[in-house]
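K.L.:
The following comprises the amino acid sequence and a computationally predicted model.
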Amino acid sequence: MHIQMIGSRALVAAALLASLSPPVSAATVSGGTMVVNLDRDALADAIAIDATAAPSMYLEEFFDAPAANSRTATQILEDHIVPGVAEIPAKNLTFSVNGTHVANLTGRHAKPTTIEFDPANFASTVTGVIGLSGVFRFRVDTGSEFNRILSGDYALEYDAANMDGASGRSAWSLYNHVSFRSQSYNLFNVVLDIHDGSLDLSGELGLGEGYDHLFGTRDAIVGNFSLHTSVVPVPASIWLFVSGLGGLARIGMRRRQL
């Protein structure tokens, strides 16, 4: 009985602590798109493998969210939306921002959107990722039948350790999750704008370490992007619950010290 009373008092104290704490302006994002424009010449120049007169690497197919989400990884590797194997335009390619739940077919590992942040203090508070649906299929000039690669099911991630002010490399990266995880692109010269219920992110795409196996030139600029999504508050009940747990932890520590 004594233990139960202590637990009840701790819960009450935690609730009071949460109610007296200053409000946390927690937000996430919902919906929206990221539009990518690849520079086909810059992309070809950045990949060292070049066995024939064809470009060293070019975009053969793009599967937007509806086309990608109805296919397995093997189907994306083999299906043709555009007949033949010729290069397709690499402009205005639209990826969709995922929701909080994602259903994946075989070989796919698309990520849900889990990002949370304080709009007034983004860099110091951001956690989680923005999941994106859509897949590139590139043809690589290997001179053999093993000449296609997939890149997509991206997670847009923020890591301050990735930032390099001298080169313009930002803390943002796009990670591939088709079949396996790899850093496809580092994002350069990024502009972040949060206002009027929207989050806008734009900048340039630089090759990441995910292209090292093709002898890609790390951080070579191969295109640009723009992302637009809506900012929505995280439900207050979640933050009150988290605050309450924090209060319980602090109370528990004080009791152990006593």
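P.N.:
Structure received.

K.L.:
Could you use CA atoms for every contact and neighbour count after this?
P.N.:
Noted.

K.L.:
What lies in contact with the longest helix seen in the chain?
P.N.:
Criterion DSSP state H: the longest helix present in the chain is helix 236-257. Contact partners of helix 236-257, identified using C-alpha atoms under 8 Å, 6 or more residues apart in numbering, comprise 10-11, 13-15, 17-19, 24.

K.L.:
got the buried residues for that helix?
P.N.:
Neighbour-count burial for helix 236-257, counted by 16 or more other C-alpha atoms under 10 Å, picks out 239-240, 243-245, 247-248, 251.

K.L.:
Please apply the same query to stretch 19-39.
P.N.:
Quick answer for stretch 19-39 (16+ other C-alpha under 10 Å): 26-30, 32-39.

K.L.:
The structure to be compared is supplied as follows:
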Amino acid sequence: MQQTGSKSLRLRCFLAAGALALANAANAGTLSGGVFNISFDHPDDLLSGLTLGDGALTGYYVANYFDKPVADTMDASQMVTVPTGSYPAPATLSFEINPSSLAGTGIPFGSGGRNNKATTLAWDSSQDALANASSFTASGVAGLNGVVMTRGSFTGTLLSGDYQFGYVAARNNGVNSGWALTNNVSFASTTFDTRNISVTTDGDKLLFTGELWWSASTSAFLFGGDGLSQAGRAGSFSLVSPAPAAVPVPAAAWLFGSGLFGVMAAVSRKRAALSA
């Protein structure tokens, strides 16, 4: 009897552990859809507020922004010929988050200088109920669809986009968070590091915000940096998944509006009666 009871106990423990593992797997988060927003502090003068060294550009600005509907129709060689202002950049650049597979989607990757990345970002159950957390542990990347064109005091055009957003441990120096944006148009290069991040999760839902800082390599290439220091802050970002839906006018607003119109109509009738 004792041996049978022991086996029964072990079986119950095994089943409980399995159930817990399944529950944890079910609660793990996976990024599916959404939008990644970038707001430059000074899109018309990207040099403003930066620490510039010898050989830095004397002019640098956002010339065009190709969002998904446009970016999906062009390769890099076509983009660089587009005149400035043909696709004016809004105050907030919205990059659609790519699906987990790009095959058959029409999203360009692997040719013509275009290298969109599939989204593989996922996190375990320990990370699926965060509230304004200053760190976030996840694997994989978010692939972002869109390309930024910049021009300035140089001959030619620079394209930056087909970004992947992910964690790179070597980039976490106690100031930079380790989460970085890597350009994949024509070649791979880390364009931005992030700082002062805030992460909120609810299962598969993710709100991830923070500051974008020009990376040391970009600072050296454009701003006269030494390859170690960063020129300064570029702007801010937010990753929202799932993408926010269009917000309908609340019923309360309709009720308030109809009530207001009713009051106005009543006042008008009263005034008309007094005049008569």
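P.N.:
It's in. Not measured: the values here are computed from a predicted model.

K.L.:
Among the contacts of helix 236-257 of the first structure, which one lies nearest to residue 120 of the first structure?
P.N.:
Distance to residue 120 of the first structure across those (C-alpha to C-alpha) is lowest for residue 24, with 10.3 Å.

K.L.:
ok, the closest one to residue 116 of the first structure distance?
P.N.:
Per C-alpha to C-alpha, to the nearest Å, residue 24 of the first structure is found 12 Å from residue 116 of the first structure.

K.L.:
With residue 12 of the first structure instead?
P.N.:
Residue 12 of the first structure sits 27 Å away from residue 116 of the first structure when distances are taken as C-alpha to C-alpha.

K.L.:
With residue 195 of the first structure instead?
P.N.:
Distance, residue 195 of the first structure to residue 116 of the first structure, by C-alpha to C-alpha: 16 Å.

K.L.:
Mind checking which of the two has more residues around it?
P.N.:
For residue 195 of the first structure versus residue 116, neighbours defined as other C-alpha atoms under 10 Å are more numerous around residue 116 (21 against 11).

K.L.:
Please name the residues that touch the counterpart of the more buried one in the second structure.
P.N.:
Counting by TM-score structural alignment, residue 116 of the first structure corresponds to residue 122 in the second structure. Counting by C-alpha under 8 Å, 6+ apart, residue 122 of the second structure touches 28-31, 138-140.

K.L.:
Pull the contacting residues for the residue nearest to the spatial centre of the first structure.
P.N.:
Closest residue to the average C-alpha location of the first structure: residue 156 at 1.7 Å, with C-alpha atoms, centre = their mean. Residue 156 of the first structure sits next to 129-132, 172-175 when contact means C-alpha under 8 Å, 6+ apart.

K.L.:
Trace it over to the second structure, please.
P.N.:
Under the alignment (TM-score structural alignment), residue 156 of the first structure pairs with residue 165 in the second structure.

K.L.:
related to what we said a few turns ago, return the member of the buried residues of helix 236-257 of the first structure nearest to residue 76 of the first structure.
P.N.:
Looking across the buried residues of helix 236-257 of the first structure and measuring by C-alpha to C-alpha, the closest to residue 76 of the first structure is residue 239, at 40.1 Å.

K.L.:
And the closest one, what's its match in the second structure?
P.N.:
By TM-score structural alignment, residue 239 of the first structure lines up with nothing at all.

K.L.:
What of residue 36 of the first structure?
P.N.:
Residue pairing (TM-score structural alignment): residue 36 of the first structure is matched to residue 38 of the second structure.

K.L.:
same check, this time on residue 70 of the first structure
P.N.:
By TM-score structural alignment, residue 70 of the first structure lines up with residue 73 in the second structure.

K.L.:
Same check on residue 200 of the first structure?
P.N.:
Checking TM-score structural alignment: residue 200 of the first structure goes with residue 207.

K.L.:
Quickly find the element holding its match.
P.N.:
strand 205-214 (DSSP states H and E).

K.L.:
So what touches that strand?
P.N.:
29, 31, 191-201, 230-242.

K.L.:
List buried residues within these.
P.N.:
Neighbour-count burial (16+ other C-alpha under 10 Å) is assigned, among those, to 29, 31, 191-195, 197-201, 230-242.

K.L.:
ok, now which ones touch residue 101 of the second structure?
P.N.:
Shown in contact with residue 101 of the second structure (C-alpha under 8 Å, 6+ apart): 118-119.

K.L.:
how close does it get to residue 73 of the second structure?
P.N.:
18 Å.

K.L.:
and what of residue 159 of the second structure?
P.N.:
15 Å.

K.L.:
got it, and residue 31 of the second structure?
P.N.:
Applying C-alpha to C-alpha to residue 31 of the second structure and residue 73 of the second structure gives a distance of 25 Å.

K.L.:
Pull up the gap between the closest residue in space to residue 27 of the second structure that isn't next to it in sequence and residue 161 of the second structure, please.
P.N.:
Sequence neighbours aside, residue 125 is the residue nearest to residue 27 of the second structure in space, at 5.3 Å (criterion: C-alpha to C-alpha, 6 or more residues apart in numbering). Separation of residue 125 of the second structure from residue 161 of the second structure (C-alpha to C-alpha) stands at 31 Å.

K.L.:
cool, and residue 72 of the second structure?
P.N.:
Distance, residue 72 of the second structure to residue 161 of the second structure, using C-alpha to C-alpha: 12 Å.

K.L.:
who has more neighbours, the two?
P.N.:
residue 161 (28 against 19).

K.L.:
measure the residue lying closest to the more buried one once chain neighbours are set aside to residue 74 of the second structure for me?
P.N.:
Closest residue to residue 161 of the second structure apart from its sequence neighbours, by C-alpha to C-alpha, 6+ apart: residue 147 at 4.1 Å. Taking C-alpha to C-alpha as the measure, residue 147 of the second structure falls 10 Å from residue 74 of the second structure.

K.L.:
And these two? Which one has more around it.
P.N.:
Shown here are residue 147 of the second structure and residue 74; by other C-alpha under 10 Å, residue 147 has more neighbours (27 against 16).

K.L.:
re earlier: and the match of residue 36 of the first structure, what helix or strand is that in?
P.N.:
In the assignment (DSSP H and E), residue 38 of the second structure maps to strand 35-40.
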